[in-house]
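Engineer: sequence and predicted structure below; questions after.
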Amino acid sequence: MSRLGRSWTGAVLATAAVGGVTAAMGPSAAQAAQNDTAPGYEVIASGLNNPRGIAVLKDGTVLVAESGTGMPGCAAGTECVGATGSVYRVGGGRSSGRVVTGLKSVAMGPKSPQEPVSATGPNDVAPGPRGTFVVLNGGGGNLEHRATLGEDGRYAGTLYQSRSGRVLGDLVKYETEADPDWVLGHAPTPQEPTTAHSNAWRFAQTRTGWLVADAGGNDLVKVPGWGRPSTETVFPDSRSADGKPVQAVPSGVVVAGDGTIYVCDMGALKPGASRIWKIVPGHKPEVFVNGLTALSDLALDSKGNLVALSLTGGYTQTGPLPGKVHKVDTRSKEVTEVPTGDKLSMSTGLGVGPDDEIYVTNKSVGTNGELVRITP
């Protein structure tokens, strides 16, 4: 279990506050000509509420999972559940806006009006059958913690269908009962008396179900179309630049056409500690690329190459450095940076469109989040 994975938003919020993230306007489409940005960089939606994962459909429609703002009016320092999570849609020949609302969102009441609300809620989204959506909610921790959220917190840490509310996989229950990363030997501490904590971060569909990257559990969990979840793999600790062991904190997951699975990890946000893993069916996982920093998501382009997103390029005394986008040639393993004009700040979600345009959720803490399009 990772403290960062259990409540990564706390670490992000602290650094975002130093960097000057502020709450502001409601959702609106934005034109490239109105933005002082680098060429090839365009804000296409703004005023998003804690935007996280992205799904890009074949017709160019982009879906964004918004973790919401918790419960309006929640007392300062109190954890409350509200119905402010949503799915935001952009493009595809239709008007932009929220197509699903009322999803469960958990947040601590802010201590001041200036403090951005950092919520845990919908972390990822994909189209489901008959006009529904498959939504992955993060957080939840373990069954004991989830119980403190009451009935409204029952979707925390689950993969479920919108509209019907049918739970496809309960990651919190599985983590609490199985605690797969116990094999790594992480001892409990006074701050973390139990090592079983889930924070489901991203998922990918397979022929038989779904794969969920659990940042809190340091594992990749297989969720079948029926039956109980099971462990696909547990990710061992990485090492920071100074040689100290740091927990993996798996984040993005994608499945290639041949069934190969790629997973990236955050490396506890330590510089150079992030890795991209390659899992070929029937073989042990192997480190495919290493030496990157704070990888928060992963995607595939039309050529089968990887695109990886860094939440930040590192940290300084004045705040986090801008996020980065990398392309990884899956044949040569060569990593190249995609220019973004240093415009990315606390960027968490990533998707690639039909023409290999890159979509990123930016400013992902608070209510001034953005969806940006990058044309390499």
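Structural biologist: The structure has been received and is ready for your questions.
Engineer: please make it C-alpha for all contacts and neighbour counts, starting now.
Structural biologist: Noted.
Engineer: residues in contact with the nearest residue to residue 161 once chain neighbours are set aside?
Structural biologist: Closest residue in space to residue 161, ignoring its immediate chain neighbours: residue 134 at 4.6 Å, by CA to CA, 6 or more residues apart in numbering. Contacts here follow CA atoms under 8 Å, 6 or more residues apart in numbering; on that basis residue 134 touches 125-128, 159-162.
Engineer: buried subset of those as a PyMOL selection?
Structural biologist: To isolate the buried members of the contacts of residue 134 in PyMOL, using 16 or more other CA atoms under 10 Å:
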select buried, resi 125+126+127+159+160+161+162
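Engineer: check it against this one:
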Amino acid sequence: MSPVKHCHVMPSSAEDEGGGGTTRTCSDHDGTRLTHVSIISRTSESEETHPDSNYQTTRTRHNELAHRRMSAASRRPRTTHRRVPGPARRAGPAPYYARGAARTLVSARLSAPGGGARVFDNRIVRRVTQVGLAVALASSLSGVTGYASSAGTATVRVVAQGLNNPRGLAFGPNGQLYVAEAGTGGSSCVAGPRGQDCFGRTGSISRLVDGHVHRMVTGLVSVASPGGQGATGPDGLSQRPDGGLYTIMTASPQQLPPGLPAGLTEALAAQLGQLIRVNTNGDYTAIAGVGAHDFAWAKRHIALVPQQFPDANPYGVLALDNTIYVVDAASNTLDRVGPDGTVRVLAFFPNPPVSDAVPTCLARGEDGALYVGELTGGGNALGAAVVWRVVPGHKPVVWQSGFNAITGCGFGADGSFYVTEFQTGGLGAASPAGDVVRIAENGTRHVLGAGQLFLPNGFLAGPDGSIYVSNWSVMPGTSTQGSPTGQVVRISA
């Protein structure tokens, strides 16, 4: 049965370019349950004043660099974050698991050459249309899905499997484990520059109990390849100290493609880029249009990244007492969402010469600073990804470096900092191997889960010193000819 949606839209006093200014209350009935959704979209009135005191100098410097890069484009090859540059010597399609990296991490780039149609575009790796390699690799790893093994002194155990593109993790108010599932897309597909993008409402927030998956919130929008791999939808997940759970949705309503069914288009417009509060009874409320705000911000600051802006893809979220922080992997910003839903850019992460920073995760330290991990560090060179330290009101500074494809980060119970590496060989490498790097307070590094983690994502610290990450995070929950499914794993000493 097709969902029936009833919405009431009221104008608000807030206005912003490309987003904000309305309050929408909707009721969805999908034939099985009634969900009430309230969408509140606001933007900051002080957006043109960047919070970084050195912003004007930084902006001028970026303008100069942008002109230099543009003038030099005809003299040297340029690699942008639209696709992974390597391994350039590998012919043929990229590995099956690589198809999810672009959509999962920095997808939904608006592509409208010559004023053409808006479409979703893979921005890091090439799309894969053949599944032969997927089946072959899955067969060689058929023993992985039920493992309980160790690397060094760390033991990795599967907590749950059969998950649909699992991403962010959080403990709920009842102490149970929750995961954001980006879904498997849907049956409404449109042609993109590198293949089809399939849209649907298969995203969910799920509770994991004794290995069982209880999909508590369903009907969240999802975009994936036709096979359901590499979906993006609800990505980040965080619990506020008062017990509230928050997820962040991908992209922005400005990036909607044409040609989708009216009901699905309405759902996408209502959810894309939204910060959503979820309740354990299955209801959810969209409280801030972060994606719409960031897209508009990028449009106003297009000179920072003239060949890639405007763009938006909110990805990581950190919920604190009175403030929620979001990192946007496409606008390269750290945002603050106030109690009233107002969104403000706190920091912009500078672009390397050949790509952008692509921030994906964040955590707050005991010193009060925010620590932000990035995906590629520009150009996808091995060891190029870094962790930034951000003190609001100051420019971000590099705190730790030498990582590969960071997709999760945070502090553990012992004060160590953890980094989840999506692929240890760099984004788009031939191997899906990933790991978690623990940085002790004295700076010593230890690798956890080597040989046990594949395309991991997210990070959550347990009170007993164990940690949790999503594994096979770009895979759907239904296995195809022995291929792995999305998992959540627990790593303990």
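Structural biologist: That came through fine. All values derive from a computational prediction rather than experimental measurement.
Engineer: coming back round to it: next, format the contacts of residue 134 of structure 1 as JSON lines and append secondary structure and distance to residue 75 of structure 1.
Structural biologist: Formatted as JSON lines, the contacts of residue 134 of structure 1 follow (DSSP: H, G, I helix; E, B strand; the rest coil; distance: CA to CA, whole Å):
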{"residue": "125", "secondary structure": "strand", "distance to residue 75 of structure 1": "29"}
{"residue": "126", "secondary structure": "strand", "distance to residue 75 of structure 1": "33"}
{"residue": "127", "secondary structure": "strand", "distance to residue 75 of structure 1": "35"}
{"residue": "128", "secondary structure": "coil", "distance to residue 75 of structure 1": "36"}
{"residue": "159", "secondary structure": "strand", "distance to residue 75 of structure 1": "29"}
{"residue": "160", "secondary structure": "strand", "distance to residue 75 of structure 1": "29"}
{"residue": "161", "secondary structure": "strand", "distance to residue 75 of structure 1": "30"}
{"residue": "162", "secondary structure": "coil", "distance to residue 75 of structure 1": "29"}
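Engineer: next, the buried residues of the strand or helix carrying residue 207 of structure 2.
Structural biologist: In the assignment (DSSP states H and E), residue 207 of structure 2 maps to strand 195-209. Neighbour-count burial for strand 195-209 of structure 2, counted by 16+ other CA under 10 Å, picks out 195-208.
Engineer: which of the residues you listed sits closest to residue 24 of structure 2?
Structural biologist: Distance to residue 24 of structure 2 across the buried residues of strand 195-209 of structure 2 (CA to CA) is lowest for residue 201, with 18.8 Å.
Engineer: quick one: map the closest one onto structure 1.
Structural biologist: Aligned counterpart of residue 201 of structure 2 in structure 1: residue 83 (TM-score structural alignment).
Engineer: how near is the most centrally placed residue in structure 1 to residue 294 of structure 1?
Structural biologist: With distances taken as CA atoms, centre = their mean, residue 201 lies nearest the centre of structure 1, 4.6 Å away. When distance is defined by CA to CA, to the nearest Å, residue 201 of structure 1 is 14 Å away from residue 294 of structure 1.
Engineer: same deal with residue 119 of structure 1?
Structural biologist: Here the criterion is CA to CA. By it, residue 119 of structure 1 lies 20 Å from residue 294 of structure 1.
Engineer: so these two - more neighbours on which side?
Structural biologist: The residue with more neighbours, out of residue 119 of structure 1 and residue 294, is residue 119; 34 against 28, by other CA atoms under 10 Å.
Engineer: which residues touch the alignment partner in structure 2 of that one?
Structural biologist: Under the alignment (TM-score structural alignment), residue 119 of structure 1 maps onto residue 231 of structure 2. Residues in contact with residue 231 of structure 2 (CA under 8 Å, 6+ apart) are 100, 103-104, 165, 182-185, 222-225, 474.
Engineer: neighbour count, secondary structure and distance to residue 370 of structure 2 for these - can I get that in CSV?
Structural biologist: Shown next, in CSV, are these (neighbours: other CA atoms under 10 Å; DSSP: H, G, I helix; E, B strand; the rest coil; distance: CA to CA, whole Å):
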residue, neighbour count, secondary structure, distance to residue 370 of structure 2
100, 29, helix, 28
103, 30, helix, 26
104, 29, helix, 23
165, 34, coil, 27
182, 38, coil, 25
183, 36, coil, 29
184, 33, coil, 32
185, 29, coil, 33
222, 28, strand, 29
223, 32, strand, 30
224, 30, strand, 31
225, 24, coil, 34
474, 37, coil, 27
